[in-house]
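Asker: model the following, please.
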Amino acid sequence: MQAPSAAELLQRMHSLPPAQTAAIDALLMELDPSIWVPQPGPQTLALNSPADIVFYGGSAGGGKTDLLLGLALTQQERSIVFRREAVQLIGLEERMTEILGTRDGYNGQDHLWRLPGKRVLELGSVQRPEDWVKYQGRPHDFKGFDEITHFTELQFRTLIGWMRTDNPHVRQRVVAAGNPPTSAEGEWVKRFWAPWLDPQHPNPAKPGELRWYIVNAKGEDQEVPGAEPVLVGDEMVQPKSRTFIPSRVDDNLFLTSTGYKATLQALPEPLRSQMLRGDFNAGTSDPVWQLIPTEWVKAAQARWTEREPKGVMTVLGFDPSRGGQDKSSAARRHGNWFDRLVTAPGAVIKDGPSAAAFVAPLLRDGAVVAVDSIGIGSSALDFLTGLGLNVHPVVGSEGSSLMDAAGQLRFRNKRAEMYWRMREALSPTAADPIALPPDSELLGDLTAPRYKVVTMGRDAAIQISSKDDIRAVLGRSPDKGDSVAMTFVADLPMPKAKPREPGWRERLSQRTVISRRSHMAE
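Answerer: Alright, predicted model coming up:
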């Protein structure tokens, strides 16, 4: 006779009278008095993973919230678990109450739970992009994120940057739990854990495998071979390890007997693939007023191929940084083909001279520089002009006299003009649609703007999200997207053709003519 599975035993226990269930619970507590025990399989693997930053989940029902609370109960001293909105903390409060059997020790006003063993759990929320500042400098040895795709990348990076503890015997760790993103705003998660989630990654990783990363001099993530310190500039940097451990509803014994899997199976696509199978590449539906459809951008990146020679450079879009977390970005356009974008952190490009020094070496063929001329951009404009370069200032708030390709809608300002013209160039119906380099940040930048139709006098006009609005969505500045969009501003001057050096045949011909004239003069 085959022994029953754990799921069958659990189902039988649910059918027992309450008195018998209580007796079994008491017996189990005598055998193992732990407050919380991980389920075998992925949950245990995630609990014991040596990675500094773990992403656990990928599909609904895998015991993600329990893992976060269980770590705070059994492994860590001072923990904090975040949800994006404060109202979402109710689910964490209720689940912890179920595990403990009481709310003793919980301060609902401060969302602070004093747990057995002198452990402390804080529940936090960061609804607005800048709310991470509330937790700046607060010591925690464990930081958990419930539904990580609801957070912006900037929130996640800044919150984990303040990890610290006074106890050298307590491990510091980050665990992010969540499902595949259902909107473009959460696409950064696929980039952060690209070796596990991006099917196009050149060096894919297995579930639970460790990969090591540093932030390089450009402010970008860089994978390194191992845990050994790496020299960045004049400083030795300690790499941090990451991993991804997938889980599904089938891994959760407590949900297999409740019919929850059937609920997930009944979801419409792409939610069914995302929530049931943890498919990070299942299509997401765009909001109605999304300016550029996600599939258009992905198609433009899919038709991109490396070029050599690259052809004549027609325009370079330059978006200078505003300091801090922003980056300066340069988009080099060669007709309808864009070269890979070049960026530099705000700490490097901080004034006009450094901005000009960044742009000048990237130019060729007398291409015009379309530069955002607000703030530091005005200084960059002056220095670029002083170098004798072909420069065109772009002020997004200025008015536009153009209309869309259909001749029906005007543009509220230059910002709407350049983004809408880019949208028309990305359209599948365009005669010669543009090709964009594969870049997940660029994808996020171009799919974040929204638009609406407003009244301008007697006409209808297109108005799009401001840069500050997009920053609130992404948690960062859309520097790459803006640099590409600026190449679509109307009335750009033509490239300044430099005098062409004569080829060897021409030089030889000229010498022959001079020689003949000299001979005839004699």
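Asker: from here on, just use CA atoms for contacts and neighbour counts.
Answerer: Noted.
Asker: and the longest helix for this protein?
Answerer: helix 504-521 (DSSP state H).
Asker: what about the residue nearest the centre of the chain, distance to residue 179?
Answerer: The chain has residue 188 as the residue nearest its centroid, 2.1 Å off, counting by C-alpha atoms, centre = their mean. According to C-alpha to C-alpha, to the nearest Å, residue 188 and residue 179 sit 13 Å apart.
Asker: cool, residue 323 as well?
Answerer: The value you get for residue 323 to residue 179, if C-alpha to C-alpha is used, is 33 Å.
Asker: for residue 247, same thing?
Answerer: Distance of residue 247 to residue 179, computed by C-alpha to C-alpha: 10 Å.
Asker: which neighbours do these two have in common?
Answerer: 57-59 (C-alpha atoms under 8 Å, 6 or more residues apart in numbering).
Asker: of those, grab the buried ones for ChimeraX.
Answerer: Here is the ChimeraX selection string for the buried members of the shared contacts of residue 247 and residue 179, based on 16 or more other C-alpha atoms under 10 Å:
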select :57,58,59
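Asker: take the shared contacts of residue 247 and residue 179 and keep only those in strands.
Answerer: Among the shared contacts of residue 247 and residue 179, the members found in strands (DSSP state E) are 57-58.
Asker: nearest to residue 66, of the shared contacts of residue 247 and residue 179?
Answerer: Closest to residue 66 out of the shared contacts of residue 247 and residue 179 is residue 57 (11.4 Å), distances taken as C-alpha to C-alpha.
Asker: one more, for comparison:
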Amino acid sequence: MSECAALCGFLSKRERARLDGLLKGVWVPLSGPQRTAYDSEADVLLYGGAAGGGKTDLLLGLALGAHRRSILFRREFAQLKAIEDRAREMTGPGAHYSATRHTWQLPGGRSLELGAVQRPGDERKYQGRPHDLKAFDEITHFTEAQFRFLIGWNRSAEPGRRCRVVAAGNPPTSAQGDWVIRYWAPWLDRQHPNPAEPGELRWFATIDGKEVEVESGAAFDHGGERIEPRSRSFIRARVEDNPFLIAAGYRATLQSLPEPLRSQMLFGDFAAKQADDPWQVIPTEWVLAAQARWQECPPGPLDTLGVDVARGGRDRTVVTARHGPWFAHPESFPGAETPDGQAVVALLVPLLAAQAAVQVDVIGVGAAVYDAARARGLHAVPLNGAAGSAARDRSGQLGFANARAEWWWRLREALDPSAGDGLALPPDRELLADLTAPRWRLASAGILVERKDEIIARIGRSPDKGDSLVYAHARPLVPGQGLLDFLREEIARG
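Answerer: Sure thing, here's the model as predicted:
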């Protein structure tokens, strides 16, 4: 390619213009990772890492040359402008673009649609619309729920037509994109017990509502259902593989970025530390430090179960056991298994020790669980996050707008490395994302932590594991019971 570029210097302006016209619409992937990604056999591929690796070109190139009906998503419509411009450069004669429908009609009967899902729920506009290529640019900007919903219609009625999902993007710059590391964990999670090499195929299937890695792509029977695994892979993109950007000096631009953005964009380091939001309730480093202590801190006797009850749909009931400063891995149960209070209590009883408290959110469906636990003779403690709080923060300067804000702030103070309680949290990436998701602001009544529905609207899922752990850590003031009496009872229970 460099030799061709050198020879172009001997052409006249008219000859170069003629050559440009002949080559327009003829796109071939760069040799190296881009070519490997183009030819990958993975059903679901992530091509990502460093900036400038030709990620958008790969997605457009697949739509132009390898698939018949394609759709390319960005999170916001405004972000599609650059893709439209690049598509115009890559398409040749016979390609027609509808700006109102965001659709390209391409030679050979191919089509490419550009789509966006700016708000959670926008993905339903694309329900039931099949494409043999589902492509995602800047995948970490999407929520996991949006991604999983949209790829559900990755299909074609044409016999033998290759169907695949290709996502492209840089490492997440906040914990909200951390789901990408979980989804492609064998390649991106340094703690994964069985790491995979770039380009290696791994197969995954959903068994009893839980996604698991399986040995091969061979179909198998389970519970009367024929299950066909889908393959995944990851191929790392590097700016060094793009001779055009290297020649333009783009590497120097990336080298000038501040950390951790420099490591993320220059080296494509998915393990680089992410920048916290300035109004994040719990700093990411504090949670990571608590997770690092988990293996070394022996658990004490069980004293509390924190219960976040499913609210229907795809929600989960999550239970977190607290053993003094040590917290066990959250246990998740599909909402279908916990349709009422009795069913939830039946799951709790095997997990309980004598006198251990069951602390459950009683707003909404949790009230039935509390009633069923009391009827069963369990030490049930009601948690009402909307209730008022007379407490102050550790400095004594700030109050709390409600009990929910108090509980989250108490966990923050307990995780503070300089004056905390040395809590040990399980090394769970989803828990890390949940605990670092909430934001706070100072209201007239004191510290106010954003509501759960606000968090769901922002990150696209319910932070069930985080809420369950907060409930396990909470030390509520029971209505009608003096603070000293409550503390005496807690001491008596050990």
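Asker: circling back: between residue 247 and residue 179 of the first structure, who's got more neighbours?
Answerer: Comparing residue 247 of the first structure with residue 179 by other C-alpha atoms under 10 Å, the one with more neighbours is residue 179, at 28 against 25.
Asker: counterpart of the more buried one over in the second structure?
Answerer: Here residue 179 of the first structure is matched to residue 170 in the second structure, going by TM-score structural alignment.
Asker: contacts only, for that match.
Answerer: The contact partners of residue 170 of the second structure, by C-alpha under 8 Å, 6+ apart, come to 48-51, 138-140, 264-265, 268, 270.
Asker: in CSV, list those along with distance to residue 36 of the second structure.
Answerer: Shown next, in CSV, are those (distance: C-alpha to C-alpha, whole Å):
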residue, distance to residue 36 of the second structure
48, 12
49, 15
50, 16
51, 18
138, 19
139, 19
140, 22
264, 22
265, 21
268, 17
270, 20
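Asker: for PyMOL, write the select line for the buried members of those.
Answerer: To isolate the buried ones among the contacts of residue 170 of the second structure in PyMOL, judged by 16+ other C-alpha under 10 Å, type:
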select buried, resi 48+49+50+51+138+139+140+264+265+268+270
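Asker: any chance you could map the strands in the stretch 351-494 of the second structure?
Answerer: Remark: strands assigned in the stretch 351-494 of the second structure by DSSP state E, counting those that start in this stretch are 357-361, 379-383, 440-443, 446-449.
Asker: mind listing what the counterpart of residue 374 of the second structure in the first structure touches?
Answerer: Alignment note (TM-score structural alignment): residue 374 of the second structure maps to residue 385 of the first structure. Residues in contact with residue 385 of the first structure, defined by C-alpha under 8 Å, 6+ apart, are residue 391.
Asker: can you rerun that using 10 Å?
Answerer: Listed by C-alpha atoms under 10 Å, 6 or more residues apart in numbering, the contact partners of residue 385 of the first structure are 356, 369, 379, 391-392.
Asker: try residue 160 of the first structure
Answerer: Residues in contact with residue 160 of the first structure (C-alpha under 10 Å, 6+ apart) are 53, 132, 136, 140, 142-144, 173-174.
Asker: same list, the residues you listed, but as TSV with distance to residue 515 of the first structure, secondary structure and neighbour count please.
Answerer: Formatted as TSV, the contacts of residue 160 of the first structure follow (distance: C-alpha to C-alpha, whole Å; DSSP: H, G, I helix; E, B strand; the rest coil; neighbours: other C-alpha atoms under 10 Å):
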residue	distance to residue 515 of the first structure	secondary structure	neighbour count
53	76	strand	22
132	78	helix	19
136	79	coil	14
140	84	strand	23
142	84	strand	26
143	82	strand	26
144	82	strand	28
173	80	strand	21
174	79	strand	22
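Asker: quick one, strands of the stretch 51-200 of the first structure?
Answerer: Counting by DSSP E, counting those that start in this stretch, the strands of the stretch 51-200 of the first structure are 53-58, 78-83, 106-107, 112-115, 119-125, 142-146, 173-178.
Asker: out of these, which is closest to residue 261 of the first structure?
Answerer: Comparison of these against residue 261 of the first structure by C-alpha to C-alpha identifies strand 53-58 as nearest, at 14.6 Å.
Asker: counterpart of the closest one in the second structure, which residues?
Answerer: Using TM-score structural alignment, strand 53-58 of the first structure corresponds to residues 44-49 of the second structure.
Asker: same question, stretch 354-374 of the first structure
Answerer: The aligned range for stretch 354-374 of the first structure is 343-363, by TM-score structural alignment.
Asker: so for the matching stretch, first residue to last residue, what's the gap.
Answerer: Terminal-residue distance, stretch 343-363 of the second structure (C-alpha to C-alpha): 18 Å.
Asker: from what I can see residue 340 of the first structure touches residue 330, true?
Answerer: Yes - under the criterion of C-alpha atoms under 10 Å, residue 340 of the first structure makes contact with residue 330 at 9.1 Å.
Asker: that older thread, now rank the contacts of residue 385 of the first structure by neighbours and give me the top one.
Answerer: Using other C-alpha under 10 Å as the neighbour test, the contacts of residue 385 of the first structure are led by residue 369, with 31 neighbours.
Asker: was I right about that residue contacting residue 389?
Answerer: Yes - counting by C-alpha under 10 Å, residue 369 of the first structure does reach residue 389; the two are 7.8 Å apart.
Asker: who touches both of the two?
Answerer: With C-alpha under 10 Å, 6+ apart, residue 369 of the first structure and residue 389 have common neighbours 360, 363, 381, 495.
Asker: would you mind checking these for buried ones?
Answerer: 363, 381, 495.
Asker: can you get me a residue count around the closest residue to the second one other than its chain neighbours?
Answerer: This means residue 381 of the first structure. Spatial nearest neighbour of residue 381 of the first structure, chain neighbours left out: residue 373 (6.3 Å); criterion: C-alpha to C-alpha, 6 or more residues apart in numbering. A count of nearby residues for residue 373 of the first structure, using other C-alpha under 10 Å, gives 20.
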